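[1] Could you look at this predicted model? Sequence included:
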Amino acid sequence: MDLITPGFGLVFWTAITFLCLLFILRKFAWKPILGAVSDREDGIVKALASAENARKEMENLTADNERILKEARAERETMLKEAREIKDKMISDAKEEAQVQANKMIEQAQDAIVNEKKAAMAELKSHVAGLAVDIAEKVVREELSNKDKQLQLVESMLSEATLN
């Protein structure tokens, strides 16, 4: 037998064996293999779609984050501006209140000074009047103790009264 040149029987049985094997593979293995490949292809397509959706969602989240950051910055600036305005208003109100209180205290002090001055003047007048009465009393006693001086005093008073 010649192993290098195949005979008709060998080719026939090889073809029959191949066709049987092909039929068995097609019946039992071909569908599961194609199903697995199809499932794998579907999985890859879904993974790619999911990755694309995730990328789009990340872009949306990034855009949302940027928008939220801008809004937060704007709100922060607004709050800082309002805080500065409130601070300035409080300072100006405090200055105005302090000025009003200072003016009121100055006015009260001036009133107290005027009142004290009037009281001091009244006391001084009273004291001077008392001193004048004491001096006049001593002078009059001295003058009235001597008769000649009494007459001289009466005459001087009369002359002054007529002159006025």
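    Received the coordinates, thanks.

[2] make it CA atoms for all contacts and neighbour counts henceforth
    Noted.

[3] tell me which element the residue nearest the centre of the chain is part of?
    Central residue of the chain (C-alpha atoms, centre = their mean): Ala83, 3.8 Å from the mean position. Taking DSSP states H and E as the criterion, Ala83 maps to helix 31-145.

[4] name the helices or strands packed onto that helix?
    Here helix 31-145 touches helix 147-163, going by 3 or more C-alpha pairs under 8 Å, 6 or more residues apart in numbering; DSSP states H and E.

[5] orientation of the helix it packs on relative to helix 31-145 in degrees?
    120 degrees (axes from the mean of the first three to the mean of the last three C-alpha atoms, to 10 degrees).

[6] ok, second structure coming up, stack it against the first:
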Amino acid sequence: MKTLILAAEGEAINPVLPHTSEIILGLVAFLLLLFIMKKFVAPRFETLYAERAAKIEGGIEKAEQAQAHAQELLEQYKAQLAEARAEAARIRDDARIEGEQIISELRAKAQEESARIVAQGQTQLETQRAQIVAELRGELGKLAVDLADRVVGESLEDEVRRRGTVDRFLAELDGASAPATK
């Protein structure tokens, strides 16, 4: 009603301008809200912000440390891998050299064994040849004596005569065959 009375007195009420009491009450409420925000809310936000920033920075530091550690491990791995490759190459070279030595030793042993077998074979052949020649000389001598017995008509039973005749005949035979083989 008071507004009506004032309106009746001739003062015009401006609907855009608030009343003074509303302005004072709004200003007090704003200052009270500002005080509460500065006293309680802003410090809480600051601590949460600082904690979060510290966590992020700590996480970045941890990530950088982990990355540095991973890089060190990678370098160690690469060094070990290079060392293992060098060791493998050295082992391969040693094995190849050892293999070549074994092959050359086996070749030398095989050649020695071959030479021994050939020499043994030649010795055996010479022995057999000498044995066969002796057998053939005896047989040839007997045949020659029998033939001479028939041709000459006299007996060559005397051992000394027979041996002399056979030896002479074989010497002539050897003499005749020696120029033919050369």
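    That came through fine. Being a predicted model, the structure only gives us computed values, none of them experimental.

[7] In structure 2, what residue corresponds to the residue nearest to the centre of structure 1?
    Alignment note (TM-score structural alignment): Ala83 of structure 1 maps to Ala95 of structure 2.

[8] For Leu173 of structure 2, see how far away its match is.
    64 Å (C-alpha to C-alpha, to the nearest Å).

[9] Could you do Ile5 of structure 2 as well?
    Using C-alpha to C-alpha, Ile5 of structure 2 is found at 182 Å from Leu173 of structure 2.

[10] Next: Glu75 of structure 2.
    93 Å.

[11] May I have the residues that are in contact with Gln80 of structure 2?
    Listed by C-alpha atoms under 8 Å, 6 or more residues apart in numbering, the contact set of Gln80 of structure 2 is empty.

[12] burial measure for His163 of structure 2, as a count.
    Rather than His, residue 163 of structure 2 is Arg. Counted by other C-alpha atoms under 10 Å, the residues lying close to Arg163 of structure 2 total 16.

[13] actually Gly141 of structure 2, sorry about that
    19.

[14] Which residues are in contact with it?
    Neighbours of Gly141 of structure 2 in contact, by C-alpha under 8 Å, 6+ apart: Val166, Leu170.

[15] Counterpart of it over in structure 1?
    In structure 1, Gly141 of structure 2 lands on Ala129 (TM-score structural alignment).

[16] distance of its match from Glu66 of structure 1?
    For Ala129 of structure 1, the distance to Glu66 of structure 1 equals 92 Å [C-alpha to C-alpha].

[17] so what corresponds to Trp13 of structure 1 in structure 2?
    Aligned partner of Trp13 of structure 1 by TM-score structural alignment: Leu25.

[18] Could you do Arg67 of structure 1 as well?
    So, by TM-score structural alignment, Arg67 of structure 1 is matched to Ala79.

[19] What's the local residue count around the counterpart of Val41 of structure 2 in structure 1?
    Matched across to structure 1, Val41 of structure 2 falls on Ala29, judged by TM-score structural alignment. When neighbours are counted by other C-alpha under 10 Å, Ala29 of structure 1 registers 13.

[20] same check, this time on the one 10 residues further on
    Here the count is done by other C-alpha under 10 Å, and Asp39 of structure 1 has 13 residues near it.
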